[in-house]
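Asks: what follows is a predicted structure for the sequence shown.
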Amino acid sequence: MGSRQGSAAFGQPWQSSHLLLLVPAALIVLITASDILAPTDIILGPLLVVAPALTAWFEGPWTTGGMGVMAVAGQALSGWHFGTLLTRPVIVQMIALAVLTVLVVVLCVVRDRRTRQLAQVRSVAEAAQHVLMWPLPSRLGTLQLASVYLAAEDEAEIGGDLYAAARTDSGARVMIGDVRGKGLSALGEAALLLGAFREAAHQHASLPELAGALERSMARYLADFEPDDEAEERFVTALLLEIPDDEPLVRMTSCGHLAPVLLGPDGQVTEADLHPAPPLGVGLQGSGGYPVDVLSFGPGDTLLLYTDGAVEARDRDGAFYPFSERAARWAGHPPEALLHHVERNLLAHTGGHLGDDVAIIAIRRIAIPHPSHRLEHAVQSGALGRGAPTGAGGPMAGG
């Protein structure tokens, strides 16, 4: 599962460097020597405050305080050299230098505390991400998968976008969705829908029936937990996919979600023609209102599923990110490498600031098993011996 790794490094605890300490120490020696050697009408002692201020950039409060003590000692050495150590100007300069050092140390303490808090928040966010949205497997039957998630809110690892995949006896089912809203406020609906999909993906023979089950789960949640004045404002767009092992196609049911993009091995881009139903949570009952669209999906093809944050991302001039065009540049790459390039290119387009959460899934068809291989697999797994129904209309086993 991807994330903004480049920016994450800035939130790590400040790293100490003994070599960098030579810089403020050398400044203290240089300024003190220059103050001693300079004419008496030129006073360089106040510049010693640069040393503790510089140390605070890469060290903690104790080291910064120690550098401040060295700076005060340098000021005292200069006053002792000129025989003015106990005069009012030198004493005032030493006190001022000590006070500024204390202020810098206090800022270091506040910064380090803030850094620890951010690290704790990030740790909790990562744990919540793994609990709610399990990483997609890199291989699922005849498919290679990869995913990336970019949260719009600073310091967040998860928000209102979601995805999940499940393996069935005859293929794989995948869902990608987008909760109305973004960030942490949308976690309730996201968690509900992920749990409902993982349970229902193995229990319903068709995508319309699966969509109907997810709608009923959303309706129960909204009725029990959402305020009445917000009931009509909470919904989820979702795209449900069924990819059979033995057919070069993908079946899709869109609940108000964006159509996927198909990348051919040669970089040809095809946008699926969908007939979307209303989003989940608006009260559509029964499975008859969920159309099923079919798209050719053969070996070597890559299917890209995404949320609207990917296509509505803007640069500083307001231009939208050309998602399909840019993704086609890396059509020949494996899914993980393809998404790596898209992620970097998207963040470069937006300057690292996203207006909405972004979730992208890349699915590549590797091959379609030969009929004899499928028969051998069925015998080895014991499916034929158990008398399990074969055929598209039979119930799907769990797990």
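Replies: Nice, I can see it.

Asks: please make it C-alpha for all contacts and neighbour counts, starting now.
Replies: OK.

Asks: by residue count, tell me the biggest helix in this protein.
Replies: helix 88-132 (DSSP state H).

Asks: and after that one, which helix or strand comes next?
Replies: strand 139-140 (DSSP states H and E).

Asks: who's in contact with that following strand?
Replies: Contacts to strand 139-140, defined as Cα atoms under 8 Å, 6 or more residues apart in numbering, come from residues 145, 167, 172.

Asks: among these, which ones are in strands?
Replies: Assigned to strands by DSSP state E, the following of the contacts of strand 139-140 qualify: 145, 167, 172.

Asks: got a markdown table for those, with neighbour count and distance to residue 198 too?
Replies: Below are the ones in strands among the contacts of strand 139-140 laid out as a markdown table (neighbours: other Cα atoms under 10 Å; distance: Cα to Cα, whole Å):
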| residue | neighbour count | distance to residue 198 |
| --- | --- | --- |
| 145 | 21 | 17 |
| 167 | 19 | 10 |
| 172 | 21 | 12 |
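
Asks: wait, which of those residues is closest to residue 342?
Replies: residue 145 (14.9 Å; Cα to Cα).

Asks: in this structure the closest one contacts residue 335, no?
Replies: Yes. Here residue 145 lies in contact with residue 335, judged by Cα atoms under 8 Å, at a distance of 6.2 Å.

Asks: please enumerate the shared neighbours of these two.
Replies: Residues touching both residue 145 and residue 335 by Cα under 8 Å, 6+ apart: 362-364.

Asks: quick check: of those residues, which lies closest to residue 330?
Replies: residue 362 (11.6 Å).

Asks: would you verify that that closest one is located in a strand?
Replies: Yes. Residue 362 forms part of a strand when assessed by DSSP: H, G, I helix; E, B strand; the rest coil.

Asks: ok, which stretches of the stretch 201-350 of the chain are helices?
Replies: Listed in chain order, the helices of the stretch 201-350 of the chain (DSSP state H, counting those that start in this stretch) span 207-225, 308-311, 323-328, 335-350.

Asks: what does the first one rub up against?
Replies: If you take Cα under 8 Å, 6+ apart as the criterion, helix 207-225 is touched by 189, 192-193, 196-197, 200-201, 204, 231, 234, 240-242, 252-253, 255, 280-292.

Asks: same thing with the last one?
Replies: Outside helix 335-350, the residues within contact range by Cα under 8 Å, 6+ apart are 144-148, 302, 310, 313-316, 321, 326-327, 330-331, 353-354, 360-364.

Asks: take a look at this one as well, against the first:
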Amino acid sequence: MTDQKPPASGMVLSCMPLAVMAVVMVVDVVGGPGVGLLPLVSLGPAFSGLVGGWRRTAVIGVVALGLCVGLGVYDGLFEERRGFAALGSVVGVTGAGVAAAVTRGRREAELASVRSIAEVAQRVLLRPVPLTAGPLQAAVSYTSAVAEARIGGDLYEVVASPHGVRVIVGDVQGKGLAAVETAAVVLGAFREAAHEEPDLVGLGERLERSVGRELDGERFVTAILAEIGADHDVVFLNYGHPAPMLVRGDGSADFPQPSAYALPLGLEAPESGGPKPYRVGFAPGDQLLLYTDGVTETRDPTGRFYPLPERVHLLKDGDAHGALESLRKDVVRHAAGPLHDDAAMLLLRYHGHGEGKSAPIT
């Protein structure tokens, strides 16, 4: 195990052990043996054990022990018990500090390993979407509410199937590994059914059955499915998810809503019959933004929600990825700090290339 160099933000804590010992030495030399501060030399290795590695703590302990011996001789404290008590204090605290540093280092290594595994799992789960699919150009953005973990329950996928380009964006209730497990179930079912089901309603029913088998009845997933064919239309199925934003070629924006919202995946009531598909025009020059509620429910310091309709101009960038990155940065600026929920966005641009062909992925 090796010690790690402290970051710049921890320089004060890193220097504190030496500073404390220097202060004790100066006060002891100036004030004389009557001050009785010699045992406080042990604060050096104590502080080092909190912020440094075990090797550094041991070195600080050796320095503290030498300082204690020097000051004890200078003050004549070894002629009585006080000098030996101070030495015992330094040795004991140094031993405890080294043990604490070793334990902390092991826990930090374990945590780093868990985070690395979780990050790999997230990358496997949310693999990169294709740059183009049929007549569409795609870009995606994912911002985790827990930056250190880089893991959450938002999901997205783009599949170029024989039945058109099919898309899903969803949001799993909850966070952490349980949410990722649920997202894996939904995405696995979607990736398979997108190629096999001839219509979007059948695809949605397959997802509902898969989620119903896997979930325990307490978790659910809001999701929106979209299918873009060659007829300049997009068909939606909405499972309790925020309405998509459709940006026309002239810059105007609309939020197409279903006639009635359905329950999220995992909560379907037998009598509900599931969501009803609805069709909206989607032609070359148009853009479609699918997102999770982590975007629209982001609040600024005054409590105001993120005004997505007022930010349509941010999507004018000729590069889809650049436009989506501008929107993501604006969401973060609006929050003026860490987001309180994961925020996923998927931007589809109808550029018109590949119309009438099987939907290639590049």
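Replies: It's in. Just so we're clear, the structure is a prediction, and the values are computed from it rather than from any experiment.

Asks: would you pull the TM-score for this pair?
Replies: In this superposition the chains share a TM-score of 0.78, using TM-score structural alignment, normalised by the length of the second structure; 353 aligned residues with a Cα RMSD of 3.9 Å.

Asks: about what we covered before: of the contacts of helix 207-225 of the first structure, which belong to strands?
Replies: Among these, the members falling in strands are 240-242, 252-253, 255 (criterion: DSSP E).

Asks: give me the buried subset of the contacts of helix 207-225 of the first structure.
Replies: Among the contacts of helix 207-225 of the first structure, those classed as buried by 16 or more other Cα atoms under 10 Å are 189, 193, 196-197, 200-201, 204, 234, 240-242, 252-253, 255, 280-282, 284, 287, 290-292.

Asks: picking up where we left off before, nearest to residue 109 of the first structure, of the contacts of strand 139-140 of the first structure?
Replies: residue 145 (44.6 Å).

Asks: so what corresponds to that closest one in the second structure?
Replies: Structural alignment (TM-score structural alignment) places residue 145 of the first structure against residue 138 in the second structure.

Asks: dump the residue contacts of its match.
Replies: With contacts defined as Cα under 8 Å, 6+ apart, the neighbours of residue 138 of the second structure are 129-132, 320, 346-349.

Asks: shared with the first structure, which of these?
Replies: Retained in the first structure by both residues aligned by TM-score structural alignment, their matches' Cα atoms under 8 Å are the following of the contacts of residue 138 of the second structure: 129-132, 320, 346-349.

Asks: of those, which is the nearest to residue 16 of the second structure?
Replies: So of those, ranked by how close each gets to residue 16 of the second structure (Cα to Cα), first place is residue 346, at 48.0 Å.

Asks: now check the first structure for the residue matching that closest one.
Replies: Checking TM-score structural alignment: residue 346 of the second structure goes with residue 361.

Asks: how about its match: what's its closest non-neighbour residue?
Replies: Take residue 361 of the first structure and drop its neighbours on the chain: the residue closest to it by Cα to Cα, 6 or more residues apart in numbering is residue 147, 4.4 Å away.

Asks: can you name the farthest residue from the center of the second structure?
Replies: Distance from the C-alpha centroid of the second structure, by Cα atoms, centre = their mean, peaks at residue 79 (60.8 Å).

Asks: what is the burial count for residue 258 of the second structure?
Replies: 18 (other Cα atoms under 10 Å).

Asks: separation between the residue lying closest to it once chain neighbours are set aside and residue 144 of the second structure?
Replies: Leaving aside its chain neighbours, residue 258 of the second structure sits nearest to residue 278 (6.3 Å; criterion: Cα to Cα, 6+ apart). Residue 278 of the second structure sits 31 Å away from residue 144 of the second structure, going by Cα to Cα, to the nearest Å.

Asks: residue 87 of the second structure too?
Replies: The value you get for residue 87 of the second structure to residue 144 of the second structure, if Cα to Cα is used, is 50 Å.

Asks: kindly report the same for residue 26 of the second structure.
Replies: Taking Cα to Cα, one finds residue 26 of the second structure at 49 Å from residue 144 of the second structure.

Asks: can you check residue 173 of the second structure too?
Replies: 14 Å.

Asks: before we move on, what about residue 48 of the second structure?
Replies: Residue 48 of the second structure is 33 Å from residue 144 of the second structure, by Cα to Cα.

Asks: show me the contacts for residue 308 of the first structure.
Replies: So residue 308 of the first structure contacts 258, 356, 358 (Cα under 8 Å, 6+ apart).

Asks: residue 65 of the first structure now?
Replies: By Cα under 8 Å, 6+ apart, residue 65 of the first structure lies in contact with 52, 101-102, 105.

Asks: again, but for residue 34 of the first structure
Replies: residue 44.

Asks: map it onto the second structure.
Replies: In the second structure, the residue paired with residue 34 of the first structure is residue 26, using TM-score structural alignment.

Asks: likewise for residue 81 of the first structure?
Replies: That one, residue 81 of the first structure, aligns with residue 74 by TM-score structural alignment.

Asks: again, but for residue 200 of the first structure
Replies: By TM-score structural alignment, residue 200 of the first structure lines up with residue 193 in the second structure.

Asks: contacting residues for that match?
Replies: 203, 206-207.

Asks: okay if I get those residues as a markdown table plus neighbour count?
Replies: Formatted as a markdown table, the contacts of residue 193 of the second structure follow (neighbours: other Cα atoms under 10 Å):
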| residue | neighbour count |
| --- | --- |
| 203 | 22 |
| 206 | 19 |
| 207 | 23 |
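
Asks: mind giving me a markdown table with these and columns for distance to residue 250 of the second structure?
Replies: As requested, the contacts of residue 193 of the second structure are exported to a markdown table (distance: Cα to Cα, whole Å):
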| residue | distance to residue 250 of the second structure |
| --- | --- |
| 203 | 33 |
| 206 | 37 |
| 207 | 36 |
